[in-house]
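Student: The sequence and its predicted three-dimensional model are supplied below.
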Amino acid sequence: MLALLASLVIAPLTAGAQGTDPENTLYLDLKDGRVVIHLRPDLAPNHVARIKKLAREGFYDGIVFHRVIDGFMAQTGDPTGTGRGGSSEPDIKAEFSSTPFKRGTLGMARAASPDSANSQFFIMFADGDFLNGNYTVFGEVVDGMNHVDSITRGEPPANPDKIVRMQVAADAQ
């Protein structure tokens, strides 16, 4: 009985441990609530560094989700809202990995060149194995996926949802 009780207490602690590093956790505040994202510098250190830099500058605050495809993904990170814009930072070389694109995975959007990621990213609504090895995985939603599911659909949406605020958890107040 004691072993069962211990397993019930310890299992949730270890399951949530991956998202406890505040320096590698993002808070993505949407109209419906907060999404907690575990960043993966072990997979894509340069992409994670870029996302954190831009988040710390307030770059993502107020940016719309310009491409939201039901059953696929929600894309954001373009200050022009057209899907063609980016930050003033240089593009990043691809950091492809064998980590699969599953529901809740965050990937970097890019143009035709594998080395053209900049500031745009997407969050998967469903598994997308056809993206594996072709786009950089840099994080995963660990809480609040229901808020991602509530993002208004469209290409572009008629009345797009915006990022209210995105911040590195270590900086949150």
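Tutor: That came through fine.
Student: Going by C-alpha atoms from here, please, whenever you check contacts or count neighbours.
Tutor: Will do.
Student: which residues of this structure fall in strands?
Tutor: With DSSP state E as the criterion, the chain has strands at 25-30, 33-39, 65-69, 73-76, 105-108, 121-124, 137-143, 165-168.
Student: What are the contacting residues of the last one?
Tutor: In other words, strand 165-168. Residues from elsewhere that reach strand 165-168 (C-alpha atoms under 8 Å, 6 or more residues apart in numbering): 22-30, 52, 55-56, 58, 60-62.
Student: Counting neighbours, which of those residues end up buried?
Tutor: 24, 25, 26, 27, 28, 29, 30, 52, 55, 60, 61, 62 (16 or more other C-alpha atoms under 10 Å).
Student: Same list, these, but as a markdown table with distance to residue 128 please.
Tutor: Formatted as a markdown table, these follow (distance: C-alpha to C-alpha, whole Å):
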| residue | distance to residue 128 |
| --- | --- |
| 24 | 24 |
| 25 | 23 |
| 26 | 23 |
| 27 | 24 |
| 28 | 22 |
| 29 | 24 |
| 30 | 23 |
| 52 | 25 |
| 55 | 26 |
| 60 | 25 |
| 61 | 27 |
| 62 | 27 |
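Student: also this one, for the comparison:
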Amino acid sequence: MRFVAALAAVAAIFIAVPAAAQGGPPPPKPVIDPLEGVGVEGTTRVPIVVPADPENTWVLDLSTGGRVSIRLRPDAAPKMVEQIKTLTRRKFYDGVTFHRVIDAPESMAQGGDPTGTGGGESDLPDVPAEFNNLPHARGAVSAARTQDPNSANSQFFIMFGPRLGFDHDYTVFGRVIYGMEWVDKIERGEPPANPTRVLRAYIASDNPPPYQAAPAPAAPALPPGETKATLPQ
């Protein structure tokens, strides 16, 4: 009888385990990470942390009042990134204006023309199209071109908002990672009445100095023999 009782006790334990499992809390739901999506059930996925890459970080000091940092993407557009880096180190972009700045539907600021007219470019050869899967989302930096897909050179545009109709038609080669508030302040117009300028452009690995604001405009010269107090109001 003791042997039978022992078997009954063991059976009760095995029967109780699944019953307890059925009556316990439900299995944990998949953890959703904003950067990584759905994780493995019951686990937390670690967000992707992209390491700093100073050699592929483009720095633009704008006359709107601050510094903009752009993560270049040589993995997606190696030729355009190399063109941008070469021109930047030649100081080509220093002083260049944003000559075409429009809101919806295009929603972008275009610059990179040394003449400020939209018809100029650098003396480097044009860059062939490198259309890729990077979207024209807010902050995307893309290569401007003519009707010829292989005519990108020095001009670029920064997106204020998404314009996915540009995807696979223009070459995205970077994205703003810091200072988008200064991009938003770029003067609008075609051309703007008082265009925003790139004061200085750098590649971050070249150890740029801190941002320096544009000098205040000089006061207009007074006519000979007159003082400020005698000028008409």
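Tutor: It's in. Values in this document were obtained by computation on a predicted structure and should not be read as measured data.
Student: closest to residue 121 of the first structure among the contacts of strand 165-168 of the first structure?
Tutor: residue 60 (10.7 Å; C-alpha to C-alpha).
Student: if I look at the aligned partner of residue 164 of the first structure in the second structure, how far off is residue 119 of the second structure?
Tutor: Residue 164 of the first structure maps onto residue 199 in the second structure, with residues paired by TM-score structural alignment. Per C-alpha to C-alpha, to the nearest Å, residue 199 of the second structure is found 21 Å from residue 119 of the second structure.
Student: Tell me which of these two has more neighbours.
Tutor: Taking neighbours as other C-alpha atoms under 10 Å, residue 199 of the second structure and residue 119 compare with residue 199 leading, 22 against 10.
Student: Verify the contact between the more buried one and residue 61 for me.
Tutor: Yes. Between residue 199 of the second structure and residue 61 there is a contact under C-alpha atoms under 8 Å: 5.4 Å.
Student: Tell me the buried residues in stretch 180-199 of the second structure?
Tutor: Those would be 180, 182-184, 186-189, 191-192, 195-199, for stretch 180-199 of the second structure by 16+ other C-alpha under 10 Å.
Student: correction: stretch 107-123 of the first structure
Tutor: For stretch 107-123 of the first structure, the neighbour count (16+ other C-alpha under 10 Å) marks 107-110, 114, 116-123 as buried.
Student: Can you get me a residue count around the residue nearest to residue 101 of the first structure when sequence neighbours are not counted?
Tutor: In space, and not counting its chain neighbours, residue 101 of the first structure is closest to residue 128: 5.3 Å by C-alpha to C-alpha, 6 or more residues apart in numbering. Residue 128 of the first structure is flanked by 16 other residues according to other C-alpha under 10 Å.
Student: where's the most centrally placed residue in the first structure relative to residue 167 of the first structure, distance?
Tutor: Central residue of the first structure (C-alpha atoms, centre = their mean): residue 106, 3.9 Å from the mean position. Distance of residue 106 of the first structure to residue 167 of the first structure, given as C-alpha to C-alpha: 15 Å.
Student: Let's see which of the buried residues of stretch 180-199 of the second structure end up in helices.
Tutor: Members of these lying in helices (criterion: DSSP state H): 180, 182, 183, 184.
Student: quick one: which two of those residues are the most distant?
Tutor: 180 and 184 (6.3 Å).
Student: one step back: got the ones in helices among the buried residues of stretch 180-199 of the second structure as TSV, with distance to residue 2 of the second structure columns?
Tutor: Formatted as TSV, these follow (distance: C-alpha to C-alpha, whole Å):
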residue	distance to residue 2 of the second structure
180	80
182	84
183	84
184	84
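Student: how near is residue 115 of the first structure to residue 30 of the first structure?
Tutor: Distance from residue 115 of the first structure to residue 30 of the first structure, counting by C-alpha to C-alpha: 29 Å.
Student: what do we get in the second structure for residue 122 of the first structure?
Tutor: By TM-score structural alignment, residue 122 of the first structure lines up with residue 157.
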